[in-house]
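J.: only the shape, not the letters, is given here:
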């Protein structure tokens, strides 16, 4: 699923970006960790994520994101950056929690 280099990178990111869980717990949900780096990561961390995971994996994380994983600005940014939305179009609505 992940190369050893990619897994090592995620291990480094776990404590920094999923601070409310232990790194071991955070690594049980790699897509959530990837989304968190995409949403609030430093430029250096985002570039590392793109290099090691590939844009296809990042697009999959975005397509399957749960409500609350991305702020509106990040949601739009990644849709444009990954080519999922054309620059003259609006990105799709963010995932919403369903009550009831």
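T.: All right, it came through fine. The shown structure was predicted, so the numbers you read here are calculated from the model rather than taken from an experiment.
J.: from here on, just use CA atoms for contacts and neighbour counts.
T.: Will do.
J.: ok, residue 64 - how many residues close by?
T.: 11 (other C-alpha atoms under 10 Å).
J.: can you give me the helices for the chain?
T.: 4-17, 23-26, 30-40, 43-53, 55-63, 72-81 (DSSP state H).
J.: mean neighbour count and distance to residue 98 for the ones you listed - can I get that in TSV?
T.: Formatted as TSV, those follow (neighbours: other C-alpha atoms under 10 Å; distance: least, C-alpha to C-alpha, whole Å):
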stretch	mean neighbour count	distance to residue 98
helix 4-17	17	26
helix 23-26	16	24
helix 30-40	20	19
helix 43-53	15	30
helix 55-63	16	17
helix 72-81	16	18
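J.: alright, now check it against this:
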């Protein structure tokens, strides 16, 4: 997935807060990871800003291609419901380790 260069500023800023163990340059080289991290543990303002900038299609793409451990159960359920990928009674299973 290609994220427009316009989003570099927001992704750099969010990576400082949510991917603190990498430099912003390293984090932005994997924009999907930054987006997933904000979706998982972001505060309300950051999540809303990100969602408004990237749109639901990008959020769906990140969620459906997420890796094991990128989402906790609460965030997994919230985003599937919020993005219309599941209803409250039928959630897809989280990615598992084998």
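T.: Yep, it's here. All values reported here derive from a predicted model rather than from experimental measurement.
J.: in TSV: the helices of structure 1, plus distance to residue 93 of structure 1.
T.: Listed next are the helices of structure 1 as TSV, based on distance: least, C-alpha to C-alpha, whole Å:
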stretch	distance to residue 93 of structure 1
helix 4-17	24
helix 23-26	26
helix 30-40	16
helix 43-53	23
helix 55-63	11
helix 72-81	9
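J.: and the residue nearest the centre of structure 2, how far is that from residue 29 of structure 2?
T.: Using C-alpha atoms, centre = their mean, the residue of structure 2 that lies closest to the mean C-alpha position is residue 36, 2.2 Å off. Going from residue 36 of structure 2 to residue 29 of structure 2 by C-alpha to C-alpha, to the nearest Å gives 14 Å.
J.: again with residue 75 of structure 2
T.: On the measure of C-alpha to C-alpha, residue 75 of structure 2 and residue 29 of structure 2 end up 24 Å apart.
J.: next: residue 70 of structure 2.
T.: 17 Å.
J.: which one's more surrounded, the two?
T.: residue 70 (18 against 13).
J.: residue contacts, the more buried one?
T.: Residues in contact with residue 70 of structure 2 (C-alpha atoms under 8 Å, 6 or more residues apart in numbering) are 36-37, 40.
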